[in-house]
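A.B. asks: just a sequence and a predicted model for now, questions to come.
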Amino acid sequence: MKLFVCVWIIGYMFGVARACLDIPEYYGGLDSSLVIGASTLASPASSCNCCGLCHQDTACRSFSFRPDTGECTLYNRVGGYGELQRQPAGSQVTQFFFMPSSSGSDEFCRSDSDCVTPGDACRGRICTSDPTVTCRRAWERNGALPDHRYFGYLDGQEHRLYCRMQGQYSGATLLLASHNVPTDGVAWSADNVLYKLHPRDGYPSEAIDYSILRYADLIRDSMSGSTYEVFMIAHEYQGEPTVVQKLTASRSLTLIGTELVPLSGGQFQVNPTLAYDDGWLAFPYLINDPARSELYTTINSRTSYLTWRSVVTTGGDLLWPLNRPRATVVLYIRE
């Protein structure tokens, strides 16, 4: 309804029907170097009024608007991650909009028709010729972006991704969030361990059961270089502190294989090294055994010790690191 009203107002005022576009969840403004005008609109004002001002200025390509103060700021570019000063979750007050059919490479978009550079398409809400868009793509343009959900593009489809941008993660993409009790009423199984979204909205989060493991190799292969990084995080539980471990792996290693690849084989390194890693740690792999409750593990064993490093199970506590009960274990990839 809001979009329709804005289109009608702008069409009535300027003889056009070009709605100002937004991207859900992207709040904030652009770098101050792109500002071409700023004003405080009299109450009651809305983003439609600010959109009207942008239409009046032939140099305007995007704008931000604060509903609580009426602040309207115009910019001379659509902008992208490199210019976005995104507000973190919990502080999202500044709305951001851009003009259609005005986006250069690496700038925001809603459809292919927004992209003006030959060869570009709208993938993960940015104009690009790249076939894959992940969290690292956003981080490389702007290392100050907050941890949050971002749009990505995997295997020809748009996806919302959860990204850890800050600290050692530097644009890591959440691949898996596993809990000892199903968060959506649907237990883990061999049928969903590679792909599991919340049935309500599919939004990624560490707080819900989530898996896009089926895209692990695609994300890994979207960059070159001899290695890639995997972060395993076991959240605090029953007095056990949060543990974070980084695995630096040969790019030939897969996160969705069924072969046991031990640490001692030299195909990956870990930091920090935890107790018993030398003898008991393997690269994450899938368990293809219907008789077992474990579906995904990092244990260097095919025997009864398999339970000791269970990352995803069909039921019961997770055990990670070695034989330490956990309620939540998550896995990120930084290609």
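C.D. replies: It's in.

A.B. asks: make it CA atoms for all contacts and neighbour counts henceforth
C.D. replies: Noted.

A.B. asks: for the host helix or strand of residue 269, packing partners?
C.D. replies: Here residue 269 sits within strand 268-271, counting by DSSP states H and E. Helices and strands touching strand 268-271, by 3 or more C-alpha pairs under 8 Å, 6 or more residues apart in numbering; DSSP states H and E, are strand 243-250.

A.B. asks: second one coming, line it up with the first:
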Amino acid sequence: MAGPPHCCAVTVLLSLALLALLWTSEACLETAWNSGRMDADQQLQVLTIAPSQDGGCTCCAHCHYRPRCASLSFNSATSECELYSSVASYSTLQPDYARQWSYYVMPGRSESGQFCRQDSDCTASGDFCRGRFCTSLDKVTCRTVAETFGSIRHYAVEPPIFGWIDGKEISVVCWMTLSGKGYTNILWSVNGFSFSFSTLMNYDLQPQIGARSILHLAEFLRESETNPSYHISVWSVTGGIWTELLSYEAPRDEPVLQLAPRANSWLNHRRHSIVHWNVSMLWMPYSAPTLLTINRDDGQTTAGAMARTDGLIEYDELWVSMLE
């Protein structure tokens, strides 16, 4: 996995000792969340960097010079520099949506559950850097984060986080429920976006367009758990109003996607009153324009269509998420 960008691209006029430390270290690399700060009880020191210096680099240098400093935040607006005695986790980092506080970690300081950049950052035996935090788990999803940290609802709605799925790091979009469950989004479709057969299965996050798919990982997610069933939730967005159209559980050995409608194998399901068609589990018609639908009777109508080659769906947006 390639490392995130360095904190500073140029050196500043520090003492030769500090410069030597900077040149010989991997200090001050961005981590899973590169914007935020920690609570005051984690602070080792608070500094104000002189305007004549490169503030971010100087703040990094001060942290590297102190053996107990594990991470730091620098405020680009106020030139404040905060040095911390530990590395943040999802539960201890305070997100900064104004993006004035940049957060960095020092190498080799991360305990279990704390942010990291690479395996060598993790101090606990058996831990690896997966989903950009140290863990011994071989899979990291939104469900993992929710069950490990309780929830991350103090972050933005559907915050993009890093997962570790099928041996690779991947950006995931989460839906964290009030009850503390973590759903991993596997499809985000927007009215007007034309999917193809290839992009339906794998399409990188495009927030300016409003379309994304990691459906190619759906069966891996299903097969990676041992409990007897899995849960799918389908939400629509129209005029900013979110509505859960369909929710269902299915036996663990039932594929997430098939080539025919299915309505007799799910364990239970719940559909909203606005749904005006007979519902099915997710299935993929043989031919375009509809590529994915939850309509049991008609695989080509826009009613129940999740993704189409002509971009026509009945809602502004559709979200398909999996409790895995």
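C.D. replies: Alright, I've got the coordinates. Keep in mind it's a predicted model, so treat the numbers as computed, not measured.

A.B. asks: hang on, the earlier thing: how close does the strand holding residue 269 of the first structure sit to the second structure?
C.D. replies: On superposition with the second structure, the average gap between strand 268-271 of the first structure and its aligned counterparts reaches 3.0 Å (mean C-alpha distance after the TM-score superposition for the first structure).

A.B. asks: that strand: which residues count as buried?
C.D. replies: Applying a neighbour-count criterion of 16 or more other C-alpha atoms under 10 Å, one finds 268, 269, 270 buried in strand 268-271 of the first structure.

A.B. asks: heading C-terminal from it, find the next helix or strand.
C.D. replies: The element immediately downstream of strand 268-271 of the first structure (helix or strand, assigned by DSSP H and E) is helix 277-280.

A.B. asks: that older thread, what's the closest of the buried residues of strand 268-271 of the first structure to residue 119 of the first structure?
C.D. replies: residue 268 (37.5 Å; C-alpha to C-alpha).

A.B. asks: correct me, but the closest one touches residue 252?
C.D. replies: No. Assessed by C-alpha atoms under 8 Å, residue 268 of the first structure is found out of contact with residue 252, at 10.3 Å.

A.B. asks: give me the common contacts of these two.
C.D. replies: Contact criterion C-alpha atoms under 8 Å, 6 or more residues apart in numbering; residues shared by residue 268 of the first structure and residue 252: none found.

A.B. asks: what residue of the second structure matches up with residue 106 of the first structure?
C.D. replies: Taking TM-score structural alignment, the alignment pairs residue 106 of the first structure with residue 113 from the second structure.

A.B. asks: so how many other residues sit close to the nearest residue to that match once chain neighbours are set aside?
C.D. replies: Once flanking residues are discounted, residue 113 of the second structure sits nearest to residue 134: 5.2 Å by C-alpha to C-alpha, 6 or more residues apart in numbering. The local packing count at residue 134 of the second structure equals 27, with neighbours defined by other C-alpha atoms under 10 Å.

A.B. asks: what residues are up against whichever residue in the second structure pairs up with residue 87 of the first structure?
C.D. replies: When the two structures are superposed using TM-score structural alignment, residue 87 of the first structure falls opposite residue 96 in the second structure. Contact partners of residue 96 of the second structure, counting by C-alpha under 8 Å, 6+ apart, are 35, 36, 37.

A.B. asks: ok, residue 96 of the second structure to residue 168 of the second structure distance?
C.D. replies: Distance, residue 96 of the second structure to residue 168 of the second structure, by C-alpha to C-alpha, to the nearest Å: 27 Å.

A.B. asks: equivalent analysis for residue 281 of the second structure, please.
C.D. replies: Remark: distance between residue 281 of the second structure and residue 168 of the second structure (C-alpha to C-alpha) = 28 Å.

A.B. asks: between the two, which is the more surrounded one?
C.D. replies: Neighbour count, other C-alpha under 10 Å: between residue 281 of the second structure and residue 168, residue 281 has more, with 26 against 12.

A.B. asks: pretty sure that one sits against residue 262.
C.D. replies: Yes. Taking C-alpha under 8 Å as the contact criterion, residue 281 of the second structure and residue 262 are neighbours in contact, 5.5 Å apart.

A.B. asks: common neighbours of the two, please.
C.D. replies: Common contacts of residue 281 of the second structure and residue 262, defined by C-alpha under 8 Å, 6+ apart, are absent altogether.

A.B. asks: hey, which strand is longest across the first structure?
C.D. replies: Counting by DSSP state E, the longest strand found in the first structure is strand 21-30.

A.B. asks: how big's the offset between whichever helix in the first structure runs longest and the second structure?
C.D. replies: Of all the elements of type helix in the first structure, the one with the most residues (DSSP state H) is helix 2-14. Once superposed with the second structure, the aligned residues differ from helix 2-14 of the first structure by a mean of 5.7 Å; criterion: mean C-alpha distance after the TM-score superposition for the first structure.
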